[in-house]
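Engineer: Here is the input, now give the coordinates:
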Amino acid sequence: MKRRSLIATMSAATMMTLGGVGYAAHRRGRNPYYRGPQSDHFDGLRFHSPQQPADKELGDLLRWQLSRAGEAWPRQFPSPYPPDKPPERSKALRVTLIGHASYLFQVAGRNILVDPVYAKRASPLRYAGPKRVNPPGIAFADLPPIDVVLITHNHYDHLDGPTVARLWQEHQPVVVAPLGNDVILKSYDDTMAVIVRDWHEAVDLGGGVTAHLTPANHWSARGVNDRRMALWCSYVLTGPDGVIYHSGDTGFGDGAIFRDARARFGAPRLATLPIGAYEPRWFMESQHMNPADAVDAAVLLGAQEALGHHWGTFRLTDEGIERPAEALAVASSERGGTVPFVAMRPGQVWRA
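Structural biologist: Presented below is the predicted three-dimensional model:
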């Protein structure tokens, strides 16, 4: 069953940067995705991150848009790496960037997709919104048997409903998402089985691999009235290949989420961290790390190696297309190269 767009006129860029303050849903006092007990990060209507700053308002968005002086992107930004054709299974840890924030993790013989987006636009609309400037680093037809799909949150550049529905129809994977996102996913295919968990809960993925949901400094929205009504998360994978830390979107905050992850799970063998969509800083800092933040996060995690994503595929913010990779190189050098950190491109493969 296909889902109709929740909105007809708002731009996708607006949706992913502001999302809407949720006045109508607040007046009704109803959350359309999740009903559960209050907690230290759920007030009965909306979720919130630790020490989360106040939501951006329409005036903030207008201020940004009216003063916007972003660097133009090219229409095409082809990857230097040919599309990967991964093996059906891999005993050794193998990681391929599909594009933006979409990865294939091949871990202990399991094939795990994180935030798979194959849409041409990261948008609720087919004819407007951020358009892909390079093809996926693995063609959909070349995907190996998919055992697991992990969703970090519901923004359109991370939750591509039609793609997840197609994966469900063709592979029947275990689908894992934070609280409330099952309602969104099942609206694309009501036969889909979705396991939802809260922060600090876990799911056994088979093969000795466990996915742990951990906090992230971010937010969620699919429409104009549902801001922060579905949870968001980072993931820690534990298993025979060691600890892997993956963050979809997050601000750095005070660094506590990274220190806490290390204290709980140990230093990761690999950390995959976002490095793009960070300008203007006054608007984006609370929700998206810049490359210097990402290096600091990798150091706090104690990661042996790090991979950078969330850049170079969909233009969401003001920085130029190559600036995240350039800034990452500078930040890594300034911090003495403590953690080897690669700005990944679609089709690029990292091997243990």
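
Engineer: When you work out contacts or count neighbours from here on, use the C-alpha atoms and nothing else.
Structural biologist: Fine.

Engineer: how close does the residue nearest in space to the middle of the chain sit to residue 69?
Structural biologist: By Cα atoms, centre = their mean, the mean C-alpha position of the chain lies nearest to residue 248, the distance being 2.6 Å. Using Cα to Cα, to the nearest Å, we find residue 248 at a distance of 26 Å from residue 69.

Engineer: Check the secondary structure at the closest residue in space to residue 11 that isn't next to it in sequence for me.
Structural biologist: Take residue 11 and drop its neighbours on the chain: the residue closest to it by Cα to Cα, 6 or more residues apart in numbering is residue 129, 6.2 Å away. For residue 129, the secondary structure call by DSSP: H, G, I helix; E, B strand; the rest coil comes out as coil.

Engineer: Would you check that residue 129 makes contact with residue 12?
Structural biologist: Yes: at 4.7 Å, residue 129 and residue 12 qualify as touching, with contact defined as Cα atoms under 8 Å.

Engineer: Now the common contact residues for the two.
Structural biologist: Taking Cα atoms under 8 Å, 6 or more residues apart in numbering as the criterion, residue 129 and residue 12 both touch 122, 123.

Engineer: before we move on, back to that, burial count for the residue nearest to residue 11?
Structural biologist: Using other Cα atoms under 10 Å, residue 129 has 23 neighbouring residues.

Engineer: swap in residue 149?
Structural biologist: Count around residue 149 with other Cα under 10 Å applied: 24.

Engineer: Please name the residues that touch residue 218.
Structural biologist: Contacts for residue 218 (Cα under 8 Å, 6+ apart) come out as 49, 232, 249, 250, 251, 286, 287, 288.

Engineer: From residue 137, how far off is residue 88?
Structural biologist: Counting by Cα to Cα, the gap from residue 88 to residue 137 is 16 Å.

Engineer: Look at these two and report which has more neighbours.
Structural biologist: Per other Cα under 10 Å, whichever of residue 88 and residue 137 has more neighbours is residue 137, with 26 against 14.

Engineer: Now name the helix or strand holding the more buried one.
Structural biologist: If you go by DSSP states H and E, residue 137 is not part of any helix or strand.

Engineer: what's around the residue lying closest to it once chain neighbours are set aside, how many residues?
Structural biologist: When the adjacent residues along the chain are set aside, residue 137 lies closest to residue 347, with 3.7 Å between them (Cα to Cα, 6+ apart). Counted with other Cα under 10 Å, residues neighbouring residue 347 total 25.

Engineer: and for comparison, fold this next one:
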Amino acid sequence: MNKRKFLKLAAFGGAASIGAGAAAKVYGASARYQGPISDHFDGTRFFNPGGTEPNGFGDLLRWRLNGERATWPEAWPEAPRSVTPEARVSGDTLRVTMIGHASLLIQTEGLNILTDPVYSDRASPVAFAGPKRVNAPGVPFERLPPIDLVLLTHNHYDHMDLDTLARLKAAHDPLVVTPLGNDLIVAPRVPGLRMHVQDWGDTFSLGAFTVHCEPTHHWSARGLLDRRKALWSSFVVEGPAGRIYHVGDTGFHSGINYREAQRRHGSFRLACLPIGAYEPRWFMKPQHQNPAEAVEGFKLLGSPYAVGHHWGTFQLTDEAIEAPRTALRSALDDAAIAQERFRPLIPGETWDVPPVA
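Structural biologist: Below you'll find the predicted structure:
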């Protein structure tokens, strides 16, 4: 199999990100995290306690050759939106704007947060292969307000875009918060980027805000030899306008991490939950929840409102472009939850999350 064909087969973003480009990217290993053994680190690799390891290459081939992949349009089927956010919000306002995929602009009490920012055309290490975006970012890069904080959940190419991080460093100089080991990937490409590295359970303060690093059931890789050598996480941001729970990628994992987040932190004003990249279930279930599982997680959190992301921008898996939104609406109806409480945002859509009594 030639290199180009291999890349088309293997480089499909967060579901099984595999490095490419130069041979060193495909077959080499990135700088390795070194630290004490813990309940989720064996001294060499991170793991999900009591969880499921990612599928191997044989399963990857079986999936990618199954012939069941839906055909996505070359462009977003709805009218494109392009917005210019306000510079800041204050008071009880909690505003979320969808940029695309897992990239959200969250504005609260003077703080501007970006989650897993990806502005590149492909979620891939190369420009000629890998998942290509079907819609432009809902907030053009030049129209971003001042960015203070970046939440970087893990290193898959649809979440960690080094080119975008370099642009953000030059234009905004934000603080990037990320779990263990990801700084070793980012720093050589973006020297001088301000980074704060956390393990699960770690907490730090940023002015009036507290950022907590939380477990999620996923994995990491950017090359063939660095699987699970950097940590993945979700985040809780606690501030004057309420708590925000943000998950970049996760398998449902029997709801364990949702229950633990609710136990540790209590109520949330907003949950940002992935709803896409979930078919076929035999391959994706351990690492990517589907919309029905996202609704179950929403119920376990007890949050009044949620944003659905991780859909409709990059085709990573087999389901059709509209399938996550349709399935989410059906799951909400089945659970007797009002549609306006859990909104699957499209690029450029902005939502002022209602205050909690």
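
Engineer: Residue 327 of the second structure falls within a strand, correct?
Structural biologist: No: read with three-state DSSP, residue 327 of the second structure is helix and lies in no strand.

Engineer: tell me the contacts of it?
Structural biologist: So residue 327 of the second structure contacts 291, 292 (Cα under 8 Å, 6+ apart).

Engineer: In the first structure, what residue corresponds to it?
Structural biologist: Using TM-score structural alignment, the partner of residue 327 of the second structure in the first structure is residue 327.

Engineer: And the helices in the second structure?
Structural biologist: Along the second structure, counting by DSSP state H, helices occupy 3-10, 23-27, 57-64, 162-171, 183-189, 256-265, 281-284, 291-301, 323-334.

Engineer: between those helices, which gets nearest to residue 123 of the second structure?
Structural biologist: When these are compared by Cα to Cα, helix 162-171 sits nearest residue 123 of the second structure, at 10.7 Å.

Engineer: for that closest one, which positions count as buried?
Structural biologist: 162, 163, 164, 165, 166, 168, 169 (16 or more other Cα atoms under 10 Å).

Engineer: any idea how far residue 50 of the second structure lies from residue 39 of the second structure?
Structural biologist: As for residue 50 of the second structure, its distance to residue 39 of the second structure is 10 Å (criterion: Cα to Cα).

Engineer: now residue 78 of the second structure
Structural biologist: The value you get for residue 78 of the second structure to residue 39 of the second structure, if Cα to Cα is used, is 45 Å.

Engineer: just to revisit the earlier point, so what's the residue nearest to residue 11 of the first structure up against?
Structural biologist: Neighbour list for residue 129 of the first structure: 11, 12, 13, 121, 122, 123 [criterion: Cα under 8 Å, 6+ apart].

Engineer: Looking at the residues you listed, which two lie furthest apart in space?
Structural biologist: Among the contacts of residue 129 of the first structure, 11 and 121 lie farthest apart (Cα to Cα), at 11.8 Å.

Engineer: For those two, indicate the residue with more neighbours.
Structural biologist: Between residue 11 of the first structure and residue 121, counting by other Cα under 10 Å, residue 121 is the more crowded of the two (22 against 16).

Engineer: close enough to count as contact, that one and residue 133?
Structural biologist: No: contact criterion Cα under 8 Å: residue 121 of the first structure and residue 133 do not qualify, at 9.5 Å.

Engineer: list the residues that contact both of the two?
Structural biologist: With Cα under 8 Å, 6+ apart as the test, residue 121 of the first structure and residue 133 both reach residue 314.

Engineer: Quick check, the residue nearest to residue 137 of the first structure in contact with residue 97.
Structural biologist: Yes: the pair residue 347 of the first structure / residue 97 is scored as a contact, 5.7 Å apart, by Cα under 8 Å.

Engineer: joint contacts of these two?
Structural biologist: Common neighbours of residue 347 of the first structure and residue 97 (Cα under 8 Å, 6+ apart) are residue 137.

Engineer: Now do residue 221 of the second structure against residue 185 of the second structure, distance only.
Structural biologist: If you go by Cα to Cα, the gap between residue 221 of the second structure and residue 185 of the second structure works out to 11 Å.

Engineer: Comparing those two, which residue is more hemmed in?
Structural biologist: residue 221 (24 against 18).

Engineer: Give me the neighbour count for the residue nearest to the more buried one when sequence neighbours are not counted.
Structural biologist: Spatial nearest neighbour of residue 221 of the second structure, chain neighbours left out: residue 227 (4.4 Å); criterion: Cα to Cα, 6+ apart. Residue 227 of the second structure sits with 19 neighbouring residues when counted by other Cα under 10 Å.

Engineer: Residue 45 of the second structure versus residue 227 of the second structure, what's the distance?
Structural biologist: To residue 45 of the second structure, residue 227 of the second structure is 8 Å away according to Cα to Cα.

Engineer: Could you do residue 97 of the second structure as well?
Structural biologist: With the distance defined as Cα to Cα, residue 97 of the second structure ends up 35 Å from residue 45 of the second structure.

Engineer: Check residue 287 of the second structure too.
Structural biologist: Counting by Cα to Cα - residue 287 of the second structure and residue 45 of the second structure are separated by 17 Å.
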